[in-house]
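[1] Have a look at this prediction, sequence included:
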Amino acid sequence: MSDAQATEGKRARRFKALLWSIVLIAVGSMTLPLAGYLYTAAVQAQEQAAGDAANPRSEYWREVRGGMAGYTAVVGQETDVLIQSRGQVWREIRNGPVATLGAILVLGVIRAVLAFHFTKGGAKLEHRTGKKVLRWSTLDRVLHWYNATLFIILAITGMSMLWGRAVLVPVLGKEGFAAYAAFAKPVHDYLALFFAVGLIVIVLKWFKRNIWASYDKEWLKNLGGNFNGTHPPAGFANA
């Protein structure tokens, strides 16, 4: 076996080891917190069953909270429903699966990025010529940073409102978090409209540069060359 073949074999084994490390980290990030969530859900189900046995009318009130219609002399939309539980149902979903799975996803991505950084490191230029080539126009860069800035603000305000009770209330206190939320919520709501407009403009302007081409398959096959040291073609902006 030649030195080149031995080097290529080591590179392939290293690539597989790095890939499996990232996969295991991502799977662990998702499954470990999910196991805790499932355990909590099982405990809550047992507690609810015990409560039902102690309170024979719990089923009746559960149906009422579920939107069971009754009779009323007042004429109007849904006036015969004693308790409107739609908001409560969404709040339970938001504070339960959405918050839990969202945290798992965010932490999983952060761990994957850190794992890639510490195992692969940053990209390094092999040779600098000193020449600069204009790749993106001024308008393109303005659009990019316009949307990037709004995205960062929306991400901070959105995540702080989603996980604020668990993370920020112990730090800021209830009054401090209430004051922050009163500011963050309208900022998040209004800036989302401007972000949507900017996103539409970017999609329309860059669409022709992001159409799938034959070299994109090769780029995906090599994962952009991030692990095997190759430089697959990517076009101007690979799809």
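    Perfect, thanks for sending it. Residues are numbered from 1 along each chain as shown.
[2] from here on, contacts and neighbour counts on C-alpha atoms
    Fine.
[3] If you count neighbours, what's buried in stretch 81-101?
    81-83, 99-100 (16 or more other Cα atoms under 10 Å).
[4] Out of these, name the ones that lie in helices.
    Members of those lying in helices (criterion: DSSP state H): 99-100.
[5] just the buried residues of stretch 81-101 now: which is nearest T138?
    Using Cα to Cα, A99 comes nearest to T138 of those, at 38.6 Å.
[6] Assess the claim that the closest one and W163 are in contact.
    Yes: judged on Cα atoms under 8 Å, A99 makes contact with W163 at a distance of 7.0 Å.
[7] packing partners for the longest helix belonging to the chain?
    Assignment by DSSP H gives helix 3-54 as the longest helix of the chain. If contacts are counted by 3 or more Cα pairs under 8 Å, 6 or more residues apart in numbering; DSSP states H and E, helix 3-54 sits against helix 58-65, helix 99-120.
[8] Redo these as CSV? Include distance to T138.
    Formatted as CSV, the helices and strands packed on helix 3-54 follow (distance: least, Cα to Cα, whole Å):
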stretch, distance to T138
helix 58-65, 56
helix 99-120, 30
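[9] try it against this one:
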Amino acid sequence: MIAISRGSAALAWLIRLAAIAMALSMLPSMAVAATDPAKPPGDPVANYWREVRQGVPGLSQVDGAESGVLINAAGQQWREQRNGPLKRYGAMILLAMLGIIVLFYLVRGPMRLSAPPTGRKIQRFTPFERFVHWGTAITFILMGLTGLAVLFGRSVLGPLIGSGGLGGLLGLGKLVHNYLGPVFLAFTILLILVFLRDNVWAKCDAQWIARAGGMFSSGDHIPSGRFNFGEKAWFWLGVTFLGLFVAGTGLLLDFPALIDRTRELMQNLVLLHAIGAVLLLAMSLGHIYMATLGVEGAMESMKTGEVDETWAKEHHELWYEETKAGRSSHM
């Protein structure tokens, strides 16, 4: 009996030792489980700010899209795009367009009349048409100048007038830009409606394209209607497409409550608005050149609404014939 008792006691000790060994073998796995990424260790304050920097949304009493996001990490990427490629390529496009215009003027010079003026005037634009044109032009110029100041002001004007002067100038420019935006949109829509019927495709436009509008040859008069293909291209690509695009994106930036105004959407709208504006400004330089220095007598038509018969015959012969025959509605 004594031998059996001693054997049982020894077996019990063996079982206890085995249990202790198994428990000790589980300690490393328990330590790994304690460092599970799902339950990050360390200072909770450090963990909190790490999530803030990563843009992890939290709880907020402020209403609005993304109000729970304290720091927008993508904002730095947007700033690099705006201050890098956008400014660099935007400046290159505008300077290249100016260079082309100067070179064209030096090589070709202004397109002058081949015959002397007759002194007989024909109405080309009504007072209302000139009001719509100048309203669009003036607001566009103000929007363009203030927009360029916002985009390039720190690089171009900052060294000249200092940070204090630049801040005041940009503050005023931003107000003008934002408040004139809806006015420019209204004038643009009105301009499209007023001149739409005279900017449709006509058979004579193919001849204008084939001969590049006579811009590279002296005395080459290509028959055209009230507007030639070059003017129609400006109307459709510049005024209608880019004009409405720039004015439309600007309106959404002016009134963000109209859309789901997430940070990413607003940042993309700013970039798209600026890209469209640079392209529109580049095209407008060509239009302004042709209306002032490029074509003799062109500016006079928009200032007074009248042109000489010689000018009408040489630049818009088909429209001149319709006007003389009484078939034009713009008399």
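    Received it, and whenever you're ready, just let me know what you need. Here the structure is a predicted model, which means the values were calculated and not measured.
[10] Can you tell me which of the helices and strands packed on helix 3-54 of the first structure is most buried?
    Scoring these by mean neighbour count under mean count of other Cα atoms under 10 Å gives helix 99-120 as the most buried, with a mean of 15.
[11] what does the helix or strand following that one correspond to over in the second structure?
    Tracing the chain past helix 99-120 of the first structure, the next element assigned as helix or strand by DSSP states H and E is helix 138-162. Taking TM-score structural alignment as the measure, the second structure aligns residues 127-151 with helix 138-162 of the first structure.
[12] Same check on stretch 102-110 of the first structure?
    Taken onto the second structure by TM-score structural alignment, stretch 102-110 of the first structure occupies residues 90-98 there.
[13] mean distance, that stretch to its aligned residues in the first structure?
    With mean Cα distance after the TM-score superposition for the first structure, stretch 90-98 of the second structure departs from the first structure by a mean of 0.6 Å once superposed.
[14] Tell me which residue is most central in the second structure.
    The geometric centre of the second structure, computed from its C-alpha atoms, lies nearest to H273 (Cα atoms, centre = their mean), at 2.2 Å.
[15] tell me the contacts of that residue?
    Contacts for H273 of the second structure (Cα atoms under 8 Å, 6 or more residues apart in numbering) come out as 245-246, 249-250.
[16] how about 10 Å then?
    242, 245-253, 267 (Cα atoms under 10 Å, 6 or more residues apart in numbering).
[17] for E92 of the first structure, same thing?
    Counting by Cα under 10 Å, 6+ apart, E92 of the first structure makes contact with 98-99.
[18] Matching it against the second structure, which residue comes up?
    Checking with TM-score structural alignment, E92 of the first structure has E80 as its match.
[19] how big is the offset of the strand or helix carrying its match relative to the first structure?
    Here E80 of the second structure, judged by DSSP H and E, is contained in helix 74-81. Following the fit onto the first structure, the mean deviation recorded for helix 74-81 of the second structure is 2.9 Å by mean Cα distance after the TM-score superposition for the first structure.
[20] Stretch 167-178 of the second structure too?
    Mean for stretch 167-178 of the second structure is 0.6 Å (mean Cα distance after the TM-score superposition for the first structure).
[21] what's that stretch aligned against in the first structure?
    The aligned range for stretch 167-178 of the second structure is 178-189, by TM-score structural alignment.
[22] residues in contact with that stretch?
    150, 153-158, 160-161, 164-165, 168-169, 172-177, 192.
[23] Report the distance from it to the chain centre.
    Remark: stretch 178-189 of the first structure is offset 21 Å from the chain centroid, using Cα atoms, centre = their mean, to the nearest Å.
[24] Return the set of buried residues in that stretch.
    180-181, 184, 188.
[25] got it, and stretch 36-53 of the first structure?
    Residues of stretch 36-53 of the first structure classed as buried by neighbour count (16+ other Cα under 10 Å): Y37.
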